[in-house]
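J.: Provide a 3D model corresponding to the input given below.
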Amino acid sequence: MVATRHWSKYLLLNVLGVCIVVIQPSFIPTQAVEKEAQRTQAKLLTEKGHELLDRGRNSEAFEAWKQATKIYRKLQYEQGITGSLINESLALQALGLYPRACNTLLQALKLDKDSSICDTSLEQATDSESTTASLKAAIDKQKLTQVDLLGLQNLGDVLRLIGKLDTSFAVLDKASQIAKNLPTESKISNFNNQLLLNKANTLRSLYYQFKSKYQLTDEPETKQNALLKAQENFYLTLKIYKQLIADKESKTYIQAYLNQLSLLLEIEKWTNLTKESSQIITTEQSLQQLFKVLSTSKEKFQQLSPIESIYTRLNLAQSLTEINQNSKFKQLLFPQSSSLIVALDTAREALILSKELDNKRAESYALGTIGKIYDYLGQVTESKQCLETAIGLAQSVQAWDIAYQWQWELGRLYQQMGKADKAKEAYTAAINNLDKVRGNILAVSPEIQFKFKEKVEPVYQEYMELLLSQKNPNLKQVVSVQEKLKLSELETFLECGKLPVISLLDSQKLVDLPPTIYVIKLKNRIEVIVRTPEGNFYRHTKDFSLLSNSINSLLKGIQNKEITGIEESDLLIYSQALYNLLFAPIKKYLPKSGTLVFVLDSFFQNLPIAMLHDGNNYLIKRYNISTASSSELWQSQTLNPNKLKALIAGISEVSPSFQNPLVPRNFNALPKVKTEILNIKKNTTPDSKLLLNAKFTSEDFRQKMKDNPLTIVHLSTHGQFSSAPEKTFILAWDIPVTVKKLKLLLKTQRSGIDLLVLSACQTAKGDERSALGIAGIAVKAGARSTLASLWLVEADSTTKLMSEFYKGLRNGLTKAEALRLAQLKLMSDPKYSHPYFWAGFILVGNWL
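T.: Reported below is the predicted structural model:
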């Protein structure tokens, strides 16, 4: 475990044996007494700020350093200004205000012309090669002092915390190169080692990022590339730790040792890496060597600053706890004793130090760690007391990222004790605090940002399992938890903060709410929950193994290029099986016709619900169908048939964007697109705009969006939906517009668009969660509803379906009704009756 809030940087100056205020101009006797007093005051304020930061009084530390900066500005002392601004950034980081800390460091380093590097908005939240190159060039032009190098080190750390990992590494690497070239007498003690440790931290975050990408995507190529990148960054991180360990006199020695230990334990959990690990010695050998040295190196803790000593001890305690959970390592390293006893003693030492320092955050972390260890030791009462106290301390300093973890642990503990009501209270509190963390995801450790599968998803899933295990479960609460989980998943996909949406459960905000069907995948089963228009909830449960074969077979069939050669009767075997398992048991709670809203777990989002078959008819024969990746939607609004102003864009020829490496080689020209968009123009208002072929460049599209308030945006062009954001795109004439760039093109539509239509796109083959990309595009576009296809459908039938769909809208039908009637029109035509032609079109979001 890397120190939870990266406190090592907060006392960086002390770690290096340097205090910024020491570097002051020599005292000149003729200077005014007032200036001497001001310098003294600035120095005292600087020291006071460090003392306050040590104790977790971050706002007060910031104010102290702000006053010091003001004095240095008055004295026109540049080194003092730079150092004091760096100090201010330390307090801002401690407050979780990372973008602001980043801008403060740029100001300190006189690099604020490149302030876009600190931008964490949706469209700027990822690295840009050009921005990184520009920043490096600006650094090269500066004449950097030792104080500036400290600023670069902190800038690298802050960039890591706001997710700019490649830029973070580039800045730290540049600082390292500059430091090596300083004259020997000018080198700061241990500075290069500290920079190496910072670089290892960034590489480790890159490892977590790619591991998370591997876990969260099902797109085969992206998954494989993520695995290779995770491996690469794991080995690079390990290499630096070994390099640091070689310098036994360095203050980073013990930190590097313990970080290596925790990294090796981490990699053991992820078998995909260890199976292919050939570049390093086995984990068992490494651990044995580590523990042999560690047992004789405990005095190294004394070399650390107090706050670093606390978190380094907790790092060790956490690793010892993990060793206890691995029988192989437990036998190898502690054959005669318990690693938990050593872990408990180590965590207690950290607790004593945190109390002496009066740092509530550190104290909470220490107490929570002790509480977990007591749980493993079977000392339930002691565990409960420690966890409850740790929660109170975390909440007292608004450390929600810590509080939710201890509430999660407390919920598990109460569940073990058979106290279901108490467990529910704890889980509810944990999720409420997770909501706060989601609202400012950049204010937490990258280990939480990039550990959705380990640190976020299980909290929601365990709580749902607990709720459903009750005799009369509160199904509304289950659905509410599922809503939060799916929304969190979408936010993770988009790498953004909390999205502004309205819950379907809040019936006061939505009129004429149709029946809503939630399909939730838990560990070994599927839960189908129905919410009726009256607000009643009903539940049906099926073993997952009964559905998985039918789902996989149906998805494999419908994504096949030669699907029209597969007999409809062969597909019916699976669509009828799924109907009987998922839908038939809840049929009695539903009206015989009307609109149904399906809220599907990610595993089911590629499933064409319209294809479910009761043995006589497809589901689409009876119902208008809308789907949602989450049951939380943007504000509901019915389309006005007299205000169907649209921007209609399409590509019918092979364009330059086809040559982009991102684009699959099997994309061909779409000659029928011209006919399709002309037909659509006839069914929208006369002031609708057309962009065809070379006129549909990304810039022309952006300009048309800017100049025209629109109801509908219709794109007849190739595109791909994937669970990997970088593989989710729409082709403009000149470039593929990825989901992350789409916001830039559409941001001029302040009120959002009512309907986004993507008529020639498809889901990525082999990607079971690719429909997440549809939801991602809808969010980026600010679209209340999105009509898209799960696979690339034959052009003539698509043209006919779209024409019928827009006729329906013009006639005042809801979007769901218009889509259904268009699908039925195709189905009634013998030429297009096969599900391939009509079942792939889905409406995501608002059905009105």
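J.: Please make it C-alpha for all contacts and neighbour counts, starting now.
T.: OK.
J.: Provide a list of residues in contact with residue 791.
T.: By Cα atoms under 8 Å, 6 or more residues apart in numbering, residue 791 lies in contact with 558, 559, 761, 762, 763, 840.
J.: and the spatially closest residue to the third one that is not a sequence neighbour, how many neighbours?
T.: If you skip the residues right next to it in sequence, residue 761 has residue 719 as its closest partner in space, 4.2 Å away by Cα to Cα, 6 or more residues apart in numbering. Each residue near residue 719 was counted by other Cα atoms under 10 Å, and the total is 26.
J.: What is the most widely separated pair among the contacts of residue 791?
T.: The distance between the two most remote of the contacts of residue 791 (Cα to Cα) is 14.7 Å, for 558 and 761.
J.: Please say which of the two ends up with more neighbours.
T.: residue 761 (24 against 21).
J.: part of a strand, is the more buried one?
T.: Yes. Assigned with DSSP: H, G, I helix; E, B strand; the rest coil, residue 761 falls within a strand.
J.: which residues touch it?
T.: By Cα under 8 Å, 6+ apart, the contact set of residue 761 is 717, 718, 719, 720, 721, 730, 788, 789, 790, 791, 792.
J.: Could you also give me the structure for this second sequence? I'd like to compare it with the first:
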Amino acid sequence: MKTQRLNFRLVIVAVLSCCLCFLTPSLSMAQGGGFALIEQGLVAYPQNPAAAIALWRQALPQGTRNTQALIYHYLSLGYQELGRWQEAEEALREGFRRLPGGEAGENLAVEARLLNTQGRFYWLTGRPQQALGAWQRATRAYERVEDREGVIGSLINQSQGLLFLGFPLEAKGVLERVEGALEGLPEGDLKEQGRQSLGRVWRQVGDLRRSEAILKQGRSSGSGLELGNTRRVLWQRAIAFQEEPDVESALSAYQEAFQRAITPLEQVQAQLNGLSLQIAAQRWREAAEVQASLAPLLAQLPPNHFSLETQLNFAQSLICLQEELNRVPGVPGCPAVPPVQSTPTGAIIGQQLAQGVQTARELGDLRLESAALGQLGELYERNQQYSEAERLTQQALRIAEDRQALDLRYRWEWQLGRLAERQDNPEGAIALYKIALKTLDQVRSTLLPLDPNIQFDFRDNIEPIYRRLAELLLEEKPGEENIKEALETIDQLQLVELENFLRCRILPLVPITRNLAYLDDQTALIYPILFEHRIAIIVKFPHQPFKAYWVDESRDEIENEAWDFVDLLINQGESEKIYELGNSFYKKLIKPWESELKNYPALKHLVFILDGALRNIPISALWDEKDQKYLVEKPYSLSILPNLNVFDLQRVAQTKLNLLLLGVSEERTIEDENFSALENVERELEEIGAIFPAKTLLNADFSQQVLEQLLENESFSAIHIASHGQFSSNLENTFVMTYHELLRINTLQRLIRTNFERRLTPLEILSLSACETATGDNRATLGLAGIAVRSGAKTTLASLWRVNDASTQVLMTEFYRQLQNPIMTKAEALQLAQQELMKDVQYNSPFHWAAYILVGNWY
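T.: As a prediction, the model looks like this:
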């Protein structure tokens, strides 16, 4: 779990750094007795918060009311650092109580600090809305006393709160204010700290190039460290998108941070991040060399909070370099099993961790004591000493529960679940995994939206809990209730993954039970779930309980075959190979339950909720070798759902469509990217406009500004966009092109959803013609699902790959022509349009018709 712990620490530091840089008081604010004690506490704080607290408490009786208020601000920070939340809250309460009346500058300056610290407290205790409010009030107070440092810090904190609460555009606006304020500052510590914080938050917003640009201007070890972190995310992203990864630029940034370092701790932090990256890149020889050079540096560090945390992270790196400690399956935290390395043995690592436990106790740092105990438990788990691992993990969990350390709690609950499994107690494991997921649900809001690293660690550090719980439920008690609970577990995983991609909560949600009740006699639900060594296919036929069917094929095999199938379709490969792979997927996904279809003569529609790499394949192109038919040629229309509770599946009466048609047919260059002309767009919009009442914005008329004005004044029930666009697992690379700019998901949501919600008129259909999924991106359909969900449209029609725009024009026109029939569902209209295209000898290849999928409500 090393990466998870480090990343969570980065998130917290990003939010808190501004609080921590305000520790030095002006003499005017700290007048009166006890100033020497206050100053001693400030010096002790970074190394030993508990010692600082003791000094500040000694200073309390000697100060004026204003000085006492300031001391309580420091005390709350110290208690928060140690996870002593009740005392932290009481210190804040006492601080506000000590503030003298009136609005003298001194009082207002202390109040601003208290407000900033209060925001920090609310944030760490899971109250982001209150945190944002406190930071906004802090900013106003800092502005009134003309404290530029305070304004910059509280604005950065505000941006974090806005980002988390689902206001990324507002967050970016705040960050741009910070950027402007920094430009006017002379070079110095404040500007350097501001750059570091700003670079961090731009990284968290997802603007990695902007983060890199501002951090490159830095001159300190801290800026170099943050630059390495940003470049590490760029490296991870390149791997995810099958681009050329550049690990050297991140490593060189860490090396530069090491060279700039003034203190041994700064040197160790730079080296440790470099070591972690070498391990992630599986550069074992280089990693072994770095760890050897780190050991003497670590020996120079005094025994304090930061050095202990560093020691624990170093121990985890040592574990990852030990072949014998990585043979136990299911333990997260290391990218692969390394070759044998000349690193300390497991026994020596265990001694280091045991010493870490003792040091944490001497420091009174319960959070790090929990971390050290849990990590030691993990070491015993890896060494297959399960009883001792369980004892240590239970100790770690008790402390984490007492300290309300949710990020540690879910790790130790998960660890206890694995240990229960290893000791042949599957029911105990199920119970513990459920508890871990409940804890994770509380903490993931902090973990997921704010650190891009988490997106890339998701599959290793969060997803396995959901999948293993679902698999155990199906294995141990494969009855109706357990099958349903397994489905709901994976459904929650699908939601978490989508929220992770969008970096915000999706609200409101439709209860799964309500959506299941909407499934009528004509609809069956098919929900394949990928496990490590096999597939479970959960099927819900009308008025029947869930049934589970098993297919013996591993997740890796499925993913490889899925990419082969998609590559064949996109490149219009040999028909025989397309048939072969299409039939292979038909046998896996349809054959196990196909014999049941004869029992449901009214059945007309199949809804698929696809998992993992299966989301990339076009269901319509599955080939039945026996009947010599594609699935789209069978008597069933098809649709896709991202999961069971982000769309309302209630059937409502069809209304006549009133369309807004948007398109760009001309060649364009936007954001240094060239987009080719789409010669058939004008004809496509013209023919659709002849079928339904429509308003058209074409080429220069289709801009963000014109679209916004139009939606302010007119109402439409469907929007059809015929322009370049892309779906990607990178939020910033998911867009629709206007004539002048790229509309990304959040901008599109602001333009479309907010206007339709204000008018209380649902958007029936969002059609995205000429869009495509990012090549080589195995999670690109998250972008498609993200657009579908964020737009607020009941149904989204889109394509999995870029299709010839001549065949697109034929298919789209036929789709809308079919919708003229008032009893025709959208899924049936798409099926008939695809079948019509198949009759045309120019377009009968599945390349032309299979790409189109319907996401959301199919009625």
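J.: which of the contacts of residue 791 of structure 1 does structure 2 keep?
T.: Retained in structure 2 by both residues aligned by TM-score structural alignment, their matches' Cα atoms under 8 Å are the following of those: 559, 761, 762, 763, 840.
J.: how about these in TSV, adding distance to residue 16 of structure 1?
T.: What follows is these, written out as TSV (distance: Cα to Cα, whole Å):
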residue	distance to residue 16 of structure 1
559	59
761	56
762	55
763	53
840	62
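J.: out of the residues you listed, which is most surrounded?
T.: Of these, with other Cα under 10 Å as the count, residue 763 tops at 27 neighbours.
J.: Now do the contacts for it.
T.: Per Cα under 8 Å, 6+ apart, neighbours of residue 763 of structure 1: 720, 721, 722, 770, 771, 789, 790, 791.
J.: let's see 6 Å
T.: 720, 721, 770, 790, 791 (Cα atoms under 6 Å, 6 or more residues apart in numbering).
J.: Quick check: it vs residue 578 of structure 1, distance?
T.: Distance of residue 763 of structure 1 to residue 578 of structure 1, given as Cα to Cα, to the nearest Å: 21 Å.
J.: got it, and residue 650 of structure 1?
T.: Going from residue 650 of structure 1 to residue 578 of structure 1 by Cα to Cα gives 36 Å.
J.: So these two - more neighbours on which side?
T.: Counted by other Cα under 10 Å, residue 650 of structure 1 and residue 578 do not tie: residue 650 has more neighbours, with 28 against 24.
J.: Which position in structure 2 pairs with the more buried one?
T.: By TM-score structural alignment, residue 650 of structure 1 lines up with residue 663 in structure 2.
J.: now residue 718 of structure 1, what's its secondary structure?
T.: Applying three-state DSSP: residue 718 of structure 1 is strand.
J.: Tell me how many other residues surround it.
T.: Residues near residue 718 of structure 1, counting by other Cα under 10 Å: 25.
J.: surely it meets residue 762?
T.: No. Counting by Cα atoms under 6 Å, residue 718 of structure 1 does not reach residue 762; the two are 7.9 Å apart.
J.: The match of residue 650 of structure 1: what's it in contact with?
T.: 698, 721, 722, 723.
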